[in-house]
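[1] This is a predicted model, with the sequence first.
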Amino acid sequence: MADTTHDEHTHVGHEEIHLPPNSWVPISTATSITAIFVGFIVGWWLVIIGGVWFILSLAAWFRGARSEFAELHD
């Protein structure tokens, strides 16, 4: 057995791990997908509402991700 010790927490020159801020957008996206699937049972009007909600949620998610990416590389 080797007596070498490895200290994983002393890496020099590495940046911190980027964690995105808290957001309700993933929950909104998941709920909109649920509305779409429930709409297949209840009625097509719910599919349409869920689809519009899904598109708006994805747009908000991508907009937030793009702004975070731009801030990360500044």
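    Cool, the structure landed.
[2] contacts, neighbours, all on C-alpha from now
    OK.
[3] and the longest helix seen in the chain, what does it pack onto?
    The longest helix of the chain (DSSP state H) is helix 44-72. In this structure, helix 44-72 packs against helix 25-42, with contacts taken as 3 or more CA pairs under 8 Å, 6 or more residues apart in numbering; DSSP states H and E.
[4] Take this one as well and set it beside the first:
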Amino acid sequence: MQKDSRKNEERLLPFETIKAATEGDVDAMDKILKHYKPYIVKLSIRTDGDKSYIDEELRERLEAKLIAKTLEFETA
């Protein structure tokens, strides 16, 4: 059980990174975007017949939404 919780903690972004991003730190925001990139790409995949592709417009909108919500986040 402890091994699973340690593995989950390794996947979390450090609080300091989130706090810095909410304060406008560009490097911290880049770390957040990099952390969520695989998930955003997965959400952006579209299928057309037998071909799959990344919908770049959707990917950019999701990234913009993540940035906006991060900046709105209150860490108090």
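    The structure has been received and is ready for your questions. Worth saying up front: this structure is predicted, and the values here are computed from it rather than measured.
[5] Assuming the best superposition, what's their TM-score?
    Superposed pair, TM-score by TM-score structural alignment, normalised by the length of the first structure: 0.35. Supporting alignment: 41 aligned residues with a CA RMSD of 3.9 Å.
[6] now the angle between helix 25-42 and the longest helix of the first structure, please.
    160 degrees (axes from the mean of the first three to the mean of the last three CA atoms, to 10 degrees).
[7] Give me the three-state assignment for Tyr53 of the second structure.
    Assigned state for Tyr53 of the second structure: strand (three-state reduction, DSSP: H, G, I helix; E, B strand; the rest coil).
[8] Isn't it up against Leu43?
    No. Counting by CA atoms under 8 Å, Tyr53 of the second structure does not reach Leu43; the two are 11.1 Å apart.
[9] So which of the two has more stuff around it?
    Leu43 (14 against 11; other CA atoms under 10 Å).
[10] Check the spacing between that one and Tyr36 of the second structure real quick.
    11 Å (CA to CA, to the nearest Å).
[11] try Arg46 of the second structure
    From Arg46 of the second structure to Tyr36 of the second structure the distance is 18 Å (CA to CA).
[12] what kind of secondary structure is Thr47 of the second structure in?
    strand.
[13] With that, I have no additional questions.
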